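Asks: only the shape, not the letters, is given here:
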């Protein structure tokens, strides 16, 4: 490419010869051919025209043809482009972000004295007490000698009274400066950094660059750079551009990703170069996605980030409840396991009191009090409680922590409590345990279920070696023995919350009973747990029904396909998947690292049935067979699924591909065996949050959400065709309970790709309150108006839209 500068300012003619990518000799040959051939033809035409027209006319035509040919060759061969460029200088910009979360209003009296002096000196706060020279001297003496020298050797050497007065005066000044630093909050520090009476950060930057000022906590908003008071004055903040709405607890969290997102939005073309991002903050990131990815994006754009950390190196004296974990739902009279995690920081060795209450506020009642011996090091503690839930309905459990010595002052007491809500159902979980014979797995499962007060267990064993063959099922019930037949009647299975199906043969479970199980799961919304067996389950069940139609109901319901036996001589170790680690009933220990270790240390199974996980299934545990595909690391997990689950219609199915969980009792008794199966049964019967009818189920993932937490909603149709119809327009209307009936939020419901009958949605930034959820799906409105009662029950009132609720 060649450029020719034109007389006009900034104008250039750009020439790009044709065939510039070819060798030079070939370029010359092509140019000669392109130019020479037309000129030869024009010369031949000129000679011919000389015989027909006067010489002047022929010369004129020749000149015009040569001119046109020259222009064509110039345009085609050189491809000229006229370019005119303008240069506009844009000032550099600096983004200043100030953390306005609640923790910024905390002071840090735990600072060492030298840090307090440095703070007062840097922020120019000590002018009314002592001069900067005195502060510099104290800081230097702390650094060099460990403490100030109040009176120097050459001062009032012979006057001890005067020396005492000087020491007392300077000690008093020193102590007043430290007391002043003790009262300075992190917010006040940020103000002094920004304002002209402090470090003059804003005015210094504004003298050379454009300055943008934002505030942030769990949301972000703009503030005028010439009016930084809008960041700190609530009345001013209300009028600031894009100030946050007064949502509850929004300032209780810090999202460090927000200022980085704003910086990326403002670093595009035509906005001036963003020179850097200054973030004034005190806290760690505790809301939203991690900020690392956005920081790397800014790094790729060569935009530096300058964090200014406010606060002290030593944590403030504080006790804080970090989390209170409890099962979302249990049955009445059951014991709920409650795990309370709390932190003690900035405190000397002392006792700390942890209390668990039933209820909240003034109405709470003490359940249990514990004294924890704090060793003086900043650390987290985990305490577990067992709470008997003897009242039906939502029950609030509140944990509080505080120093045993009430004279110990904490920086803040607002984080000294936390709670969880447990939905307590009135009845016990009804479990039906079915097996072909009384094998060891059946024996220990039945024993575990019968000792659990939350379960009402009934057993069926088809093959029983009895001397008296005339005993009826009622007789067997009276003597506490398993029945020999399934409950009779087309809807008899609907009475059970969970059915555990063991090593039953196809003859013992004929097609009609398999169809009853299919209906129980798909239509009633029950949970089926299938436990593999060496004789029959699931290998002897056919892939297709006996009449050659659809797949056998058992195979249809299983989360795996193509089952196969695995029986290595040395046994195998079940390995948890990512889904397995996130599944509560797979937790044999609370801590994730320990849980993996416990699974690895369990007695190894020597036999199992694994298979390929179906597309809509989740693999929870697998066997380490075959090579790992580097392009698809999860392929091995899905190929060797040992424990898997999937939704089926309105219900769900769990597959356990081994028959030796009873061996987990070796050396530890009932600990892990009962814990695993107890958690499985609670998961299987846990449906109190769902509302709906015989066609659709929906609700929130938990009954109560904390402020700032996204609300997760789900909708599941029994028939995938109904789900496909509903997908044309699917919305959830969020209404405040007892309100005016107008939605406070309308969110779209999206189908899950792996589960086509399931929709899900997230609702963000809801203020505190009690809410109802109503579905808006015009294509299936008749299904949403259907009565939750069975179809054969006569209704006395017109049907109303089904709804769910949460808080």
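Replies: That came in fine, so what should we check first? Nothing here was measured: the structure is a model prediction, and the numbers come from that model.

Asks: going by C-alpha atoms from here, please, whenever you check contacts or count neighbours.
Replies: Noted.

Asks: neighbouring contacts of stretch 110-123?
Replies: If you take Cα atoms under 8 Å, 6 or more residues apart in numbering as the criterion, stretch 110-123 is touched by 126, 132, 135-136, 138-139, 142-143, 177-178, 180-182, 189, 192-193, 198-199, 312-317, 346.

Asks: ok, residue 310 - how many residues close by?
Replies: Neighbour count of residue 310, defined by other Cα atoms under 10 Å: 18.

Asks: included below, for side-by-side comparison, is a second structure:
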């Protein structure tokens, strides 16, 4: 993309090219010349049929070439020569094209140039003052690149021998800003070791200077908002490495250092799914600057109708969370009436938009609304709770799920302290299923301490096959140690932990979420993600924990920290076949209810059991069921597609060639082959690569089925980015000063931009001499035409045509 900064242009470099300066475009003139040549050949054919070779071909060629040269005069051919004398310094102008560069930094009603337009004006100039490109293009090698959150894009380069641009092809529409991306892109073109070797072999001081005469000018507002690339090196670190190789990094800041009065929506915190008969609860996070004490209206709309609103008064904090709660039953009923006949939907997608409105000054209206979607489940999820004793944990979980209308829960309690001493089996409520078909009706199983003699090999096999087929299993350990003996059987293959030792159980000091666990939505018990780690440390710890270690392929989402600082797995998980298994090393999450009731306990268990379950299909018809893991995806996320095929009798179909069709605006934009996932269920799975932002629908095409028979489809949305780019709209001078300092360069505000050009001029000790020869007005052009016609006349005479 960017030419090597370590190899500036040296003396005795001469390049030449042909340009066209006529009134007609060169491609059009070329077509006219070709037509003229064809006409000459056709007309000449009447005279040359009877003459001998080579005159039969030579005469039309000579006349056609002369005519073509005459027609090409219309294009105005010019011979352009570019000679470099001395050493040219190289300058790379890296210009931020993210959305924040669309701000004008003016609150007046009159039209004002935005930040990107002002950056363009500095490079290109105006009617009264030449731009930087014009002022230094004869003494410097120049590259202009645009960047936002992805790899930079080359806009113009003096190495291409092209004329100075009159306009630059870019727009301020990038979803986020990553300040390290342009620096890393330039760094990747430089072989620093090679540059050092070249310098060591050179005895000339000018050669050493030639390696070091390079600079980057980062033109931006300094806000690094690309949170998706946290693993990348920070911009100051990359700038330091560039400086060590002799490339200075300068920064030019655009915008005002004072945050303008503004109000907007940062994000909408809500669950991805909600029960159709339940309530959608969440928070609208509002950001505000310079608006303290003013009232604002926050509301949520569905299809243009307001379904919730609340007026709040702005506090003195930069962000404010406004909780909301919406009854989704009416919205779901409205959507059901729109579903085509013959299609059964287990998820109805609620399309909602959050808005914030105020009467005060508002710098930017682009961040005043946020579209979001929630899947409303119209199918009750089925849960089986099995425990060999009636302990406190099981009692609270039974009350939690039995009372929740979103769950259909069967409870099997047996053993000491219950009315059923032995495990009851059968197909009735309160009985453990005896067949795989009956077990498959459930989405997840909560398994407590069960006696190994009562939990037979057949029972263990049913649970293992259930999980391998995609079911969820949550194992809750207890003080009686019954799971230890159960783990000694083949059932231990399911468990994500192995037991250690046989002494008394460890006494934990506190619970702590692991870094992997903090990334999981199931452990998100508060809405402030930056405080989640501290929250988990503050939860009431259990009074005991099983002495276990992770099995191969398992990971811990939560750990128990002992008094001596030792950590032991408390919440472990692993995949088993197509299903997921969770293991709890203690049975005392009911202690989290102290003084807060179900606030955290209910949320945690609902989220965890959903995480264990196989995602349900979104829509079904007579032959196919289809679903995705989510309805809303971030830019860059793959889409997991699942499908199930059935024949006319309802039996699974496992030998078909199945494709997922990704459709946008009625057109198929991608075809993704699906592979067999579970032959016993006739399920197929595959991943759709990341898609551009927008609304899509996904359908299934399968061999042996007419496309008109497979009607079910599921919608998905790809979100290009959140409002992080527009949360702060002031210039971050501190960030740009750090980058410039690390890059051994200089930070300059746009109000003093003229200084930047003075810093760049000393980079070069050479110059570019460009000359143009107007070919169509030269004696050489006309002499060539006359020569061709003269040779043609002589050949005609030799051929006997004169």
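Replies: Nice, thanks for sending it over. Everything numeric here is computed off the predicted structure, so don't read it as measured data.

Asks: just give the TM-score of the two.
Replies: Once superposed, the chains reach a TM-score of 0.62 (TM-score structural alignment, normalised by the length of structure 2), with 569 aligned residues with a Cα RMSD of 4.4 Å.

Asks: thinking again about what came up before, buried ones among the contacts of stretch 110-123 of structure 1?
Replies: When the contacts of stretch 110-123 of structure 1 are checked for burial by 16 or more other Cα atoms under 10 Å, the buried set is 126, 132, 135, 138-139, 142, 177-178, 180-182, 189, 192-193, 198-199, 312, 315-317, 346.

Asks: from the residues you listed, which land in helices?
Replies: Among those, DSSP state H puts 132, 135, 138-139, 142, 177-178, 180-182, 189, 192-193 in helices.

Asks: among the residues you listed, which one sits closest to residue 81 of structure 1?
Replies: Lowest distance from residue 81 of structure 1 to those (Cα to Cα) belongs to residue 193, with 53.6 Å.

Asks: tell me the one of the ones in helices among the buried ones among the contacts of stretch 110-123 of structure 1 nearest residue 337 of structure 1?
Replies: Nearest to residue 337 of structure 1 among these is residue 182, at 41.6 Å by Cα to Cα.

Asks: wait, what's in contact with that closest one?
Replies: Residue 182 of structure 1 neighbours (Cα under 8 Å, 6+ apart): 107-110, 116.

Asks: just the ones of those residues in helices?
Replies: residue 116.

Asks: export the contacts of residue 182 of structure 1 to CSV and tack on neighbour count and distance to residue 603 of structure 1?
Replies: Formatted as CSV, the contacts of residue 182 of structure 1 follow (neighbours: other Cα atoms under 10 Å; distance: Cα to Cα, whole Å):
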residue, neighbour count, distance to residue 603 of structure 1
107, 22, 54
108, 22, 52
109, 23, 54
110, 19, 51
116, 24, 58
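
Asks: which two of the contacts of residue 182 of structure 1 have the greatest separation?
Replies: Farthest apart among these by Cα to Cα are 107 and 116. That separation is 11.5 Å.

Asks: nearest spatial neighbour of the alignment partner in structure 1 of residue 103 of structure 2, skipping sequence neighbours?
Replies: Using TM-score structural alignment, the equivalent of residue 103 of structure 2 in structure 1 is residue 106. Closest residue in space to residue 106 of structure 1, ignoring its immediate chain neighbours: residue 185 at 5.1 Å, by Cα to Cα, 6 or more residues apart in numbering.

Asks: follow-up on the earlier one: just the closest of the ones in helices among the buried ones among the contacts of stretch 110-123 of structure 1 to residue 750 of structure 1, please.
Replies: Lowest distance from residue 750 of structure 1 to these (Cα to Cα) belongs to residue 189, with 46.1 Å.

Asks: pretty sure the closest one is touching residue 312, no?
Replies: No - using Cα atoms under 8 Å, residue 189 of structure 1 is not in contact with residue 312; the gap is 11.6 Å.

Asks: corresponding residue for residue 541 of structure 2 in structure 1?
Replies: Counting by TM-score structural alignment, residue 541 of structure 2 lines up with residue 604 in structure 1.

Asks: in which helix or strand does the counterpart of residue 520 of structure 1 in structure 2 reside?
Replies: In structure 2, residue 520 of structure 1 lines up with residue 466, judged by TM-score structural alignment. In this assignment (DSSP states H and E), residue 466 of structure 2 forms part of helix 457-468.

Asks: relative to structure 1, what is the average displacement of whichever helix or strand comes after that helix?
Replies: Where DSSP H and E defines the elements, the next helix or strand beyond helix 457-468 of structure 2 is strand 472-476. Its matched residues in structure 1 lie on average 0.6 Å from strand 472-476 of structure 2 after superposition (mean Cα distance after the TM-score superposition for structure 1).

Asks: in the stretch 301-450 of structure 2, which spans are helices?
Replies: Chain-ordered helices for the stretch 301-450 of structure 2, with DSSP state H, counting those that start in this stretch as the definition, fall at 329-336, 392-403, 436-439.

Asks: quick one: which of those helices is nearest residue 372 of structure 2?
Replies: Closest approach to residue 372 of structure 2 among those (Cα to Cα): helix 329-336, 14.7 Å.

Asks: mind listing what's buried in that closest one?
Replies: Across helix 329-336 of structure 2, burial judged by 16+ other Cα under 10 Å covers 329, 331-332.

Asks: next one: residue 62 of structure 1 from residue 56 of structure 1, what distance?
Replies: 10 Å (Cα to Cα, to the nearest Å).

Asks: and the two? Which one has more around it.
Replies: Each of residue 62 of structure 1 and residue 56 has its neighbours counted (other Cα under 10 Å); residue 62 has more, 17 against 10.

Asks: in three-state terms, label that one for me.
Replies: Following DSSP: H, G, I helix; E, B strand; the rest coil, we place residue 62 of structure 1 in the helix state.

Asks: and the gap between it and residue 626 of structure 1?
Replies: Distance, residue 62 of structure 1 to residue 626 of structure 1, by Cα to Cα: 83 Å.

Asks: what does residue 672 of structure 1 give?
Replies: Computed with Cα to Cα, the distance linking residue 672 of structure 1 and residue 626 of structure 1 is 29 Å.

Asks: and residue 552 of structure 1, by the same measure?
Replies: 29 Å.

Asks: when the two are compared, which one has more neighbours?
Replies: When residue 552 of structure 1 and residue 626 are compared for neighbours, residue 552 comes out ahead with 20 against 9, by other Cα under 10 Å.
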